[in-house]
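K.L.:
Make a model of this:
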Amino acid sequence: MRTHFCGLIDESLVGQTVTLCGWADVARDLGGLCFIDLRDHEGIVQIVAEPSDAPGNGAVLATAARVGYEDCLRVTGRVRRRQSVNAKIRTGQVEVVATAIEVLNKAEPLPFHAHENAGEDIRLKYRYLDLRTPKMQRMLRTRIRLVQALRRWLDARGFQDIETPILTKATPEGARDFLVPARMHPGEFYALPQSPQLFKQILMVAGFDRYYQIARCFRDEALRADRQLEFTQLDMEFAWVDEQIVQDTTEALIRDVFREVMGVELADPFPRMTWAEAMRRYGSDKPDLRIALELVDVADLVKDCGFKVFADWASAEGGRVAALRIPGGAALSRKQIDEYAAHAAKFGSKGLAYAKLDEAGAVNSPIAKFFDEAAFAALLQATGAGKGDLVFFGAGPYRTVSDFMGAVRLKAGKDFGLVGAGWKPLWVTDFPMFEWDEEEQRYVALHHPFTAPAVDDEADLRANAATAVSRGYDMVLNGNEIGGGSIRIHRSAMQSAVFELLGIGAEEARAKFGFLLDALKYGAPPHGGIAFGIDRIAALMAGTDSIRDVIAFPKTTSAQCLLTDAPSPIPDPQLAEVHVAVRKTPESENPGSR
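P.N.:
Next up, the predicted model:
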């Protein structure tokens, strides 16, 4: 049907006859002279229909004059050099003089124009039109090149691509499972996997040594710009390894893939930082190192001040008082400062104190009255504040203060143009083993229940659970966690001890994880691994803030597929086949109501 792709026509084809297929991106009738920008997945080339004495040329001109936006065409013509070069496109040195134009399918008026800034809802409803656009073609092709590069690298180094089940067993940890009724087992359900975690560990027990999979995973959780109900990850597992081996290998993988796909050289080696240091300096376990701003602990300087909030938290066990200097921040109005306080409140803040230093060095601060002049000067000096700067202060529980001050740091970095250029990778290590959940009054795993603790003795872990450190590690890039992993528990006794500390009793552990506990008894080797978020890495490479832009058919933030109108009701007879009945809930109680 065609001899060449539109976007690959170049000067080497001048004088040759080509046949092209594509969509009319732009059609211009200048009265006896027509221009059509013909587009396919490789790009655009200019088609010219002009007067000539050639037989049938009148029909060519007549057809060209009727071509509309997004009409599906086949064009045959001769390649020649353009008189007016278009340097903005790859084919801008040449054009195709049409000798035949066939309209393969006439397009009706479109719901939106590719060159408009259409809203996301209409783009997702007509996703096939959205995906035709050069922008979305570039986004998806970036993702394709990423996956191809990952596979080539892993295949060349002896990793084995092994598929794990999609229909599996529900587990009590992590996000909510998607449940699938089992027709042949009335009243019982499969779950869609949140990750291949347990299967890949069992593959290590089975002796496969180096596994990988481009895995589809599912989590029934709230959506946002960097999260979907279904997502894709590069899943990896290694036997007979420690943290350094996993980190060195996967760091080389990411470095080589960025070089191949993006032409980017990442740091070698990646810097490393403990979780405790990351939280102390940046208020985040995935700090964006492109922003040079850092938090400063000032508890020692405020514990005897007259401001009760500061003094109390400075003296409290587990409390924190932190400051953040924003260069040039004194230019913020009171309304803008209040907007920062509102932003911090989303992350747990109950108040954001501040101090401004004008260009003359005079201080404007609601909390200055609680300090003597020398003490407040020392406090500002500790933050490095100078003329024209603003300092924000936060007080409260250590983790809460870290979270909301970290959020303020990110906002200030963006608002004040303090985000540096380039790529800043980082390993974050030595995560806490557990977090205490006040609501459930039990420990929860910071990574997952299969992460090994830094100690080898179960009694030691039980005695020091509150301060236990795990052998977990995350790879961070420009403030995004792109990969997370750990060395796994490979002894059944330690796994049982961790379940116990997480409030998973022996009976429940046997019911949910008996197959894993059994496997660990039969000579399970030391092993570990990591999973990389394909969607998130592709979005970073493509330069977009939303992973929806690099997923062909994503869900909206309300968990809908607007293209297919999913989810949708199922008829009662079909539900009866899988032994399920639907309990109707009031519209106001339905979180997914439209």
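K.L.:
From here on, just use CA atoms for contacts and neighbour counts.
P.N.:
Will do.
K.L.:
Longest helix in this protein, please.
P.N.:
As assigned by DSSP state H, the longest helix anywhere in the chain is helix 134-155.
K.L.:
immediately after the helix or strand encompassing Thr19, which helix or strand?
P.N.:
Element membership for Thr19, per DSSP states H and E: strand 17-29. Sequence-wise, the next helix or strand downstream of strand 17-29 (DSSP H and E) is strand 34-40.
K.L.:
Let's compare: structure for the following, please.
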Amino acid sequence: MAESMVGLKRTHRCTEVSAANIGETVTVMGWVQTRRNLGALIFVDLRDRSGILQILFDENTVGSEGFKKAYGIRNEYVIAVVGKVQKRSGAVNENLKTGDIEVVAEQIRVLSESETPPFPIEENINTKEDLRLKYRCLDLRRPDLQSNIMMRSKVATLTRAFLANEGFLEIETPMLTKSTPEGARDYLVPSRIHPGKFYALPQSPQLFKQMLMCSGYDRYMQIARCFRDEDLRADRQPEFTQIDMELSFVDVDDVIDVNERLLAYLFKEVLDIDVALPIQRMTWQEAMDRFGSDKPDLRFGMELKNITELVKNCGFGVFTSAIENGGTVRGINAKGQGAMPRKKIDALVDFAKGYGAKGLAYIAIHEDGSLKSSFAKFMTDEEMQAIVTAMDGQAGDLLLFAADRNKIVWNVLGALRVELAGQMGLLDKNEYKFLWVTEFPQFEWSDEENRFVAMHHPFTMPMDEDLDQLETNPGAVRAKAYDIVLNGTEIGGGSVRIHQADVQARMFKALGMSDEVANEKFGFLLDAFKYGVPPHAGLAYGLDRLVMLMAKCDSIRDVIAFPKVKDASCLLTNAPDVVDAKQLEELSIAIEEEQEV
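P.N.:
Next up, the predicted model:
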């Protein structure tokens, strides 16, 4: 039966007790991790968020009633113990922070009993994730998950302190706002007071933080909740958290400077890792040409090589037809993989097809220098040797090629190099490689909408030297946009914003947006811009992604207390779920049942 803790006050968390407390009486509280009954003695490992402390129950010190309670406790019971700290009676446990001491119990209270948990409360268990998420409150007791959540808290606290010291003001922006569907889908919230009308949950605080710059607040920050109704991946959630900021009277270098110092501060304080500054910069074009990705992983090489000129007149139709249609032929060199079995190569071909490739050509270089290739019969020996030389092919290497439009070739080889790096053990989670990717395209072509769309958002400033091409050649316009990339993951992105009304009007026109549509969607921002707007720029980090990488996790679900699963549902609360008809009626919402065909 559960007892009250009246009259008891915890003096220490478990690992706050140390050899310095030997001889002192302490009061500790927590969960029973394990219990070992040795007859006359009972040992309990007591756990709280700080770690584990060994408790020794001896009938001579705790009394017969207390010893009986200790005998009856089980894993995950919540107990309070009053006792004296002593040097550990048995062998020292080097794996525990408190491994050289123990507490000899003088009093025990069982504050709460526990049923047998559906899985062990231990680090790195192999329990299926769905079961862990259903019982998330138990899952969150595991020391590795608690460590992640505490790291997240520390990152947020340090970020606030650093940015406050840099002159940033923390200002909250609205959760219920206007739908501006220029990016991902909005989550909509029906209004009871305004029937038939809807708020949207913010995809980001973008427009509000720009208006704060118009209002003269100079430097804004917020650890902001954001919502996007999009398909999930390992590093995406329908609701997520941004470290959001905006600065006035700055350009690209100013934003990069403060953020490099922020990252260096966080990694030193949290992980004791020195981030070398300045962080390397690379233009978007260079990143795509060398790595096939605008978020390249620099922990390994395997860079793309463009062999288009070399093979434009060869006898292999796959290469020549791609080039004739305006595409390119590029390849990567998987060093030391020349002996890869055909079955694994075929699996790589299937992998490449998943990224839009029609196929994948290859050359395997045997240890004796001879070649095995999927397209050698279409080529002369001289052409084959020229390709091998261009690819820096050595004995034992595997060369892989894609031929298509640039976008497809980049996607295929960019993904393939990361896949191969994983197979080859080149992805070291203890290594942190940062990169700024700059000068993104201002626009990208949407086949679905048959028009140019903003690669970032409509308020991103074009490069000054490209402004004259906004109307005549929008595809060539570069943006004053920048992403911060860590180990192949984009952890943050931002841009210099347009602050001139004439440039903003030209931008909307390039996007095929009339003045009427622009005013309907963004009128409140454009009105604010009529009354004096400073040059400004900003950046937002994905806090979840950043902590995921710092904690060396594979999924952001392991650094979020209560995450959703891939279909955006919550296994713990069973959300989303049906609601009462009365609630729908108040919101003027009717749900139509699907008609069976």
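K.L.:
Let me see the residues that make contact with the strand holding Thr19 of structure 1.
P.N.:
For strand 17-29 of structure 1, the surrounding residues in contact (Cα atoms under 8 Å, 6 or more residues apart in numbering) are 1-6, 34-40, 64-65, 67-79.
K.L.:
rewinding a little: if you count neighbours, what's buried in the longest helix of structure 1?
P.N.:
134, 136-143, 145-147, 149-151, 153-154 (16 or more other Cα atoms under 10 Å).
K.L.:
just stretch 498-518 of structure 2 next, same as before
P.N.:
498-499, 503-505, 507-508, 510-511, 518.
K.L.:
will you turn those residues into a markdown table that also has distance to Met175 of structure 2 and secondary structure?
P.N.:
Output for the buried residues of stretch 498-518 of structure 2, formatted as a markdown table (distance: Cα to Cα, whole Å; DSSP: H, G, I helix; E, B strand; the rest coil):
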| residue | distance to Met175 of structure 2 | secondary structure |
| --- | --- | --- |
| Ile498 | 24 | coil |
| His499 | 25 | coil |
| Val503 | 29 | helix |
| Gln504 | 26 | helix |
| Ala505 | 28 | helix |
| Met507 | 27 | helix |
| Phe508 | 26 | helix |
| Ala510 | 30 | helix |
| Leu511 | 27 | coil |
| Ala518 | 22 | helix |
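K.L.:
Could you measure from the aligned partner of Ile254 of structure 1 in structure 2 over to Ala540 of structure 2?
P.N.:
In structure 2, the residue matched to Ile254 of structure 1 (TM-score structural alignment) is Leu263. Counting by Cα to Cα, to the nearest Å, the gap from Leu263 of structure 2 to Ala540 of structure 2 is 13 Å.
K.L.:
Which of these two has more residues huddled nearby?
P.N.:
Using other Cα atoms under 10 Å, the more surrounded residue of Leu263 of structure 2 and Ala540 is Ala540, with 25 against 17.
K.L.:
so where does the corresponding residue of structure 1 for the more buried one fall, helix or strand?
P.N.:
Ala540 of structure 2 maps onto Ala531 in structure 1, with residues paired by TM-score structural alignment. Here Ala531 of structure 1 sits within strand 527-533, counting by DSSP H and E.
K.L.:
Would you mark the buried spots in the helix or strand harbouring Phe404 of structure 1?
P.N.:
Element membership for Phe404 of structure 1 (DSSP H and E) is helix 398-415. In terms of neighbour count (16+ other Cα under 10 Å), helix 398-415 of structure 1 has its buried residues at 398-413.
K.L.:
ok, average deviation of that helix from structure 2?
P.N.:
Here the mean offset of helix 398-415 of structure 1 against structure 2 after fitting is 0.6 Å, by mean Cα distance after the TM-score superposition for structure 1.
K.L.:
In structure 2, what stretch matches that helix?
P.N.:
Against structure 2, helix 398-415 of structure 1 falls on residues 406-423 (TM-score structural alignment).
K.L.:
now stretch 358-372 of structure 1
P.N.:
Against structure 2, stretch 358-372 of structure 1 falls on residues 366-380 (TM-score structural alignment).
K.L.:
can you give me the helices in the stretch 351-500 of structure 1?
P.N.:
Secondary structure of the stretch 351-500 of structure 1 by DSSP state H, counting those that start in this stretch: the helices cover 373-383, 398-415, 458-463, 492-501.
K.L.:
mean shift of the first one relative to structure 2?
P.N.:
By that I understand helix 373-383 of structure 1. Helix 373-383 of structure 1 sits 0.6 Å off on average (mean Cα distance after the TM-score superposition for structure 1).
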